[in-house]
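Visitor: What follows is a predicted protein model with its sequence.
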Amino acid sequence: MSHILLPDLQEAVSRHCPEKVTHTAFDFLTLYRTETVTDPVLVVYEPRIYIVVQGQKVLHLHDHPLPYGEGQYLISTLDLPVSGQITHASAEAPYLALCISFSPTEMEQLLRESQSASSHQARKMAFQKNNSSPISAMGVSRITDELLDALLRLVGLLAKEGDQTFLAQLYKKELLYLFLHGQQGHVLREIAHDKSDTARINRAISHLRNHFQEQFEIGTLVDIAGMGQSSFYKRFGELTGMTPVQYRTKLRLQEARRLMVHEDMKAASAGFQVGYDSPSQFSRDYKKTFGRPPQADLRYIRSMGVETYKQQHENVWF
């Protein structure tokens, strides 16, 4: 691909995103900008489409690194706790990105309305292998000139006067169609079907996110997903790259760190608050995830400045 339109999109995003985060007039479109590299930050990637316009970042999916950068897009269809780090950014060439949110209902409706792909093509795309990502609920691909053109037209609406919401929704539908029939289409198709493995695992993940501080048998998730035990654990690992216990641990540690930094809670109290019975186990898990024991990590954050840490935490997920 020539990507002749990429510099135009870079200029447009930069012009409309003077701050670190710009929530645009279109509720599904958010723009991002940062001029410095960041430390790794544990965040939860929500189901979204993320396009890097300039710069580069790397995600760590449990123990698996997934770099992506300028001219690439990432699609995530599950809530996934990952460690994110912007690795290429400067004042002269800031990291620029945009995010498009969508719902399973939108994808389902688009699949029903779309008549362009034959049933043979649909089956082929549904089983297409994703070689860029170690998990099947997330994938990275190179952007196409068709996508660049549609993205440029969408961002261009921000410069026009009056309410452009109607056109923006049409452009969004066009973009979702292109993504659906692109290299990551199989990822999006899974989320559109409420009886797919992705949808079933997503129900279990929703329960995990709402109750991660509580003590409950992990086997409860099998019943919530409505799957057989062996197939549940197999598909959970394939989709997320971790076990349900590891997933819960990531959520607990992320919340514990937030309590320590934002609410000035002691490490032992934060560990207990998020569901740990053993302070030593909390400290071991914390060090394994963040690279430092709780108190040492808190001292490091304070040495860099809590506000600097908060800004990094706010901006690294996209």
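Guide: Okay, I see it. All figures in this text were calculated on a predicted structure; none of them were measured in a lab.
Visitor: can we go C-alpha only for contacts and neighbour counts from here?
Guide: OK.
Visitor: residues in contact with stretch 4-12?
Guide: Contacts with stretch 4-12, where a contact means C-alpha atoms under 8 Å, 6 or more residues apart in numbering, come from 53-54, 71, 96, 145, 148-149, 151-152, 155-156.
Visitor: so Asp194 makes contact with Ile201?
Guide: No - counting by C-alpha atoms under 8 Å, Asp194 sits too far from Ile201 to count as a contact (10.4 Å).
Visitor: Specify which residue of those two has the higher count of neighbours.
Guide: Ile201 (24 against 15; other C-alpha atoms under 10 Å).
Visitor: give the contact list for that one.
Guide: Shown in contact with Ile201 (C-alpha under 8 Å, 6+ apart): 225, 232, 235-236.
Visitor: Likewise for Ser90?
Guide: Ser90 neighbours (C-alpha under 8 Å, 6+ apart): 34-37.
Visitor: Can you tell me whether I have it right that it is in a strand?
Guide: No - counting by DSSP: H, G, I helix; E, B strand; the rest coil, Ser90 is not found in a strand; it is coil.
Visitor: How much space separates it from Arg112?
Guide: 44 Å (C-alpha to C-alpha, to the nearest Å).
Visitor: and stretch 100-116, how far apart are its ends?
Guide: Start-to-end, stretch 100-116 (C-alpha to C-alpha) is 23 Å.
Visitor: Presented hereafter is structure B, for comparison with structure A:
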Amino acid sequence: MPQDRLAALQAAVSRHCPEKVTHTAFDFLTLYRTGTVTDPVLVVYEPRIYIVVQGQKILHLHDQPLPYGEGEYLISTLDLPVSGQITRASAERPYLALCISFSSTEMEQLLRESQSALSRQARKLTLRKENSSPISAMGVSRITDDLLDALLRLVGLLARNSDQKFLAQLYKKELLYLFLHGQQGHVLQETAHLQSDLSRINRAIIHLRHHFQERFEIGTLVKIAGMGQSSFYKRFGELTGMTPLQYRTKLRLQEARRLMVHEEMSAASAGFQVGYDSPSQFSREYRKTFARPPQADLQHIRRMGVDAYTAQHEDVWF
């Protein structure tokens, strides 16, 4: 990767992102920066393309580490609860990143309009060889020269006053095309097909995210996905790195922590609110996830300052 072009992209992102989070004039593009490393924070990564321009961070997918940093991009195709931590950042050389959102409809249209130079099987072999993720719905790859050039053109549009949004949509289409035919292209293809395993699991995950406080039978999720039970369990684990119950636990604990910090709810009430009948089970699982029991964790956050804690959530979201 030519260092001069990477340096140009770093300068452009830094110039257009003076604060922690910048929602740009393009609704699909968000810029991020932070000048400090962060503690691990549990967040949910939505389907997006995340590109680190400068610095480094690490995600933990159900205790499996996934580092990615300068000159790398991460594609997430499902809503995944992960622990995120920025591990390389300073005031002199801040962590810089950008996020590109996309929809399954966009991918479907792009697939109809384009023909791949690589076969589906070739893309699968490339992914197995180079994707460093322990799960198949999220992976890290190096930015290619073509991607770097396209990103430079897109960010460069932010300095222009005319035809920004029209050209931005064209540049976005170019970027999605390049990602679609890159190392993780076959995963993006799966998002465009309603009957793919990824789309089926995603429907179950959407239901789980809306009903995680409730008791549920695994058969409900299997029915929503429209799969056999054994294949549902197998594909859910391959795509998320978790069982459905482990996924639900992550969502429950994240919401309980939010209730304690921002709603000033007691640990017992927060645990009950998110679906726990047993305070001891809630405390045990909370400590396993956040390394401290609920009350000690709340005291730690208050010592840090709620504003600082909230800022860290914004930082590690990307």
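Guide: Now that the structure is in, tell me what you want to look at. In this text the structure is predicted, and so the values were computed from the model without any measurement.
Visitor: rewinding a little: give me the common contacts of Asp194 and Ile201 of the first structure.
Guide: With C-alpha under 8 Å, 6+ apart as the test, Asp194 of the first structure and Ile201 reach no residue in common.
Visitor: show me where the stretch 201-318 of the first structure has helices.
Guide: Using DSSP state H, counting those that start in this stretch, the helices of the stretch 201-318 of the first structure run over 220-225, 229-240, 244-262, 267-273, 279-290, 294-304, 306-315.
Visitor: In CSV, list the ones you listed along with distance to Gly185 of the first structure.
Guide: As requested, the helices of the stretch 201-318 of the first structure are exported to CSV (distance: least, C-alpha to C-alpha, whole Å):
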stretch, distance to Gly185 of the first structure
helix 220-225, 23
helix 229-240, 15
helix 244-262, 25
helix 267-273, 40
helix 279-290, 32
helix 294-304, 40
helix 306-315, 27
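Visitor: Nearest to Met107 of the first structure among those would be which one?
Guide: Between Met107 of the first structure and the helices of the stretch 201-318 of the first structure, the shortest gap by C-alpha to C-alpha is with helix 229-240, which sits at 18.8 Å.
Visitor: which other helices and strands contact that closest one?
Guide: Contact analysis of helix 229-240 of the first structure by 3 or more C-alpha pairs under 8 Å, 6 or more residues apart in numbering; DSSP states H and E lists helix 197-211, helix 220-225 as its packing neighbours.
Visitor: any chance of those in JSON lines, plus distance to Cys17 of the first structure?
Guide: What follows is those, written out as JSON lines (distance: least, C-alpha to C-alpha, whole Å):
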{"stretch": "helix 197-211", "distance to Cys17 of the first structure": "31"}
{"stretch": "helix 220-225", "distance to Cys17 of the first structure": "40"}
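Visitor: And the helix or strand containing Gln85 of the second structure, how far out from the chain middle?
Guide: Following DSSP states H and E, one finds Gln85 of the second structure within strand 80-88. Mean-position distance between strand 80-88 of the second structure and its chain equals 9 Å (C-alpha atoms, centre = their mean, to the nearest Å).
Visitor: what's the average distance of the helix or strand just after that strand to the first structure?
Guide: Scanning forward in sequence from strand 80-88 of the second structure by DSSP H and E, the next helix or strand is strand 95-101. By mean C-alpha distance after the TM-score superposition for the first structure, the fitted strand 95-101 of the second structure averages 0.1 Å away from its aligned residues in the first structure.
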